[in-house]
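> show me the folded form of this:
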Amino acid sequence: MKTHKSGIIFVISAPSGTGKTTICEGLLKTLDDLKMSVSHTTRKPRTGEKTGVDYHFVDEQTFHKMIENDEFVEWAEVYGNFYGTSKRAINDILNSGHDVLLDIDIQGAKNIKRIYPESVLIFILPPSIYELEQRLINRKEDREIIRKRLSKTVEEISQYELYDYVVINDNLEKAIKEILSIITAERLKTAKINKDFINNLIMEGKNGEKRKNT
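Here you go, the predicted model:
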């Protein structure tokens, strides 16, 4: 029996190029009971990306129709593309008895925290702006896009206090371990402990006392 109630939403945010996607992949490989909520986007798939796995890739007409139908918990326009997290995606995971992992930006994290106050927000920082720039260059990003991303990074970092935890990704393995520690600590909070498990322990103890006294 699990010692914690499933149903915790963990939000991961980070400036572009900070290693967020790789960290999320590491978390999902380690924790079977943590599931990624796949976002919708109007962005074109990159090489190797698959719809339904990396994103639900849709056209703008479909995306705006979903907005009109109030299907998103949060959505935003980023560099001309739309991204959104559907209510159904989150609820399906929670109802299946798993915890949810969300990979979203700061604005989206604010909305998630507003709607789900008990969600846990984790912000990943680069070890330096210079190293972040080098990572973006190595990804062969357009120079103008890199300039915009770095400018936005400074703005994003200034909002770190919105988050419950901050992790510096100066070493990928260490960063993943630190976030795993955060997840474990959150699951072990008394408010999130599986009460059925605790009650069974109490009943087992009481029954044991009864047997001793008979």
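> switch to C-alpha atoms for all contacts and neighbour counts from now on
Fine.
> tell me where the chain has strands.
Counting by DSSP state E, the chain has strands at residues 9-13, 34-36, 40-41, 56-57, 72-78, 81-86, 99-103, 120-125, 165-168.
> what lies in contact with the last one?
Put plainly, it is strand 165-168. For strand 165-168, the surrounding residues in contact (CA atoms under 8 Å, 6 or more residues apart in numbering) are 121-127, 160, 175, 178-179.
> distance to Ile193 and mean neighbour count for the strands of the chain - can I get that in a markdown table?
Putting those into a markdown table (distance: least, CA to CA, whole Å; neighbours: other CA atoms under 10 Å) gives the following:
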| stretch | distance to Ile193 | mean neighbour count |
| --- | --- | --- |
| strand 9-13 | 15 | 25 |
| strand 34-36 | 16 | 22 |
| strand 40-41 | 32 | 24 |
| strand 56-57 | 34 | 20 |
| strand 72-78 | 26 | 17 |
| strand 81-86 | 27 | 20 |
| strand 99-103 | 14 | 22 |
| strand 120-125 | 16 | 23 |
| strand 165-168 | 21 | 17 |
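> one more to put side by side:
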Amino acid sequence: MDKHKGNLFILSAPSGAGKSTLYKALLSQDSQVRISISHTTRAPRTGEEHGREYYFIDDESFLDMIAEDAFFEHAQVFDNYYGTSKESIFGMLEQGLDVILEIDWQGARQIRQFYPEAIGIFILPPSLQALEERLRKRATDSDEVIHRRMAKAVNEMSHYHEYDFVIVNDDFDAALSQMSAVFQAMRSKTTVMQEKNGNLINDLLSL
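I've put the predicted structure just below:
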């Protein structure tokens, strides 16, 4: 087989919709998928490690990276910065790996300006009530923060139509199956197969 580039997937959802649980399950069953590790200035949550969930850096370091044009995209969410390193993304794509960017709709717009081939997937909760219940089960945020997150969630969900695929995370196994199907289908697009199996196709047509 010929060497080919992987696909870049944008995965967005309001906080509490279950996108992290979904992509972690996909990673465990699909060896061709990788998650992009972003840089952030927010403090680590309990159980998070530097270099695993995020690269945790201070504001000054983040602003230096912006000045150096080191980010594929970056955004400010509440009082914190988030950004995706160009070097890490392109390195994985060139290896033929599919890469997931877990970013919001603003970051997705930035990505598509520079990489229009990116494939967008938006995860929706089954209801606003279910979303709020999931946020409260975390027991990490005050009522004020939860209200802010719910208001932000409604705004985020209003941008679902900017994505190529929408998955409602009501039944987890069904949602995971849908997401896996999207990844498999994108690997079988004609343009991808022409690049991936160019030699084979030429041989088959060389009678």
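> TM-score for these two?
The TM-score (TM-score structural alignment, normalised by the length of structure 2) is 0.94; 206 aligned residues with a CA RMSD of 1.7 Å.
> in JSON lines: the strands of structure 1, plus distance to Glu155 of structure 1.
Shown next, in JSON lines, are the strands of structure 1 (distance: least, CA to CA, whole Å):
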{"stretch": "strand 9-13", "distance to Glu155 of structure 1": "13"}
{"stretch": "strand 34-36", "distance to Glu155 of structure 1": "26"}
{"stretch": "strand 40-41", "distance to Glu155 of structure 1": "23"}
{"stretch": "strand 56-57", "distance to Glu155 of structure 1": "28"}
{"stretch": "strand 72-78", "distance to Glu155 of structure 1": "14"}
{"stretch": "strand 81-86", "distance to Glu155 of structure 1": "19"}
{"stretch": "strand 99-103", "distance to Glu155 of structure 1": "18"}
{"stretch": "strand 120-125", "distance to Glu155 of structure 1": "12"}
{"stretch": "strand 165-168", "distance to Glu155 of structure 1": "16"}
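> out of those, which is closest to Gly208 of structure 1?
Gly208 of structure 1 lies closest, by CA to CA, to one member of these: strand 99-103, at 34.3 Å.
> distance from the closest one to structure 2 after superposition?
For strand 99-103 of structure 1, the mean deviation from structure 2 after alignment is 0.9 Å (mean CA distance after the TM-score superposition for structure 1).
> figure out how far that strand is from the centre of its chain.
4 Å (CA atoms, centre = their mean, to the nearest Å).
> how close does stretch 84-93 of structure 1 sit to structure 2?
Compared with structure 2 after the fit, stretch 84-93 of structure 1 shows a mean deviation of 0.9 Å (mean CA distance after the TM-score superposition for structure 1).
> what residues of that stretch count as buried?
84-86, 89-90, 93 (16 or more other CA atoms under 10 Å).
> which one of these is nearest Asn138 of structure 1?
Gly84 (27.4 Å).
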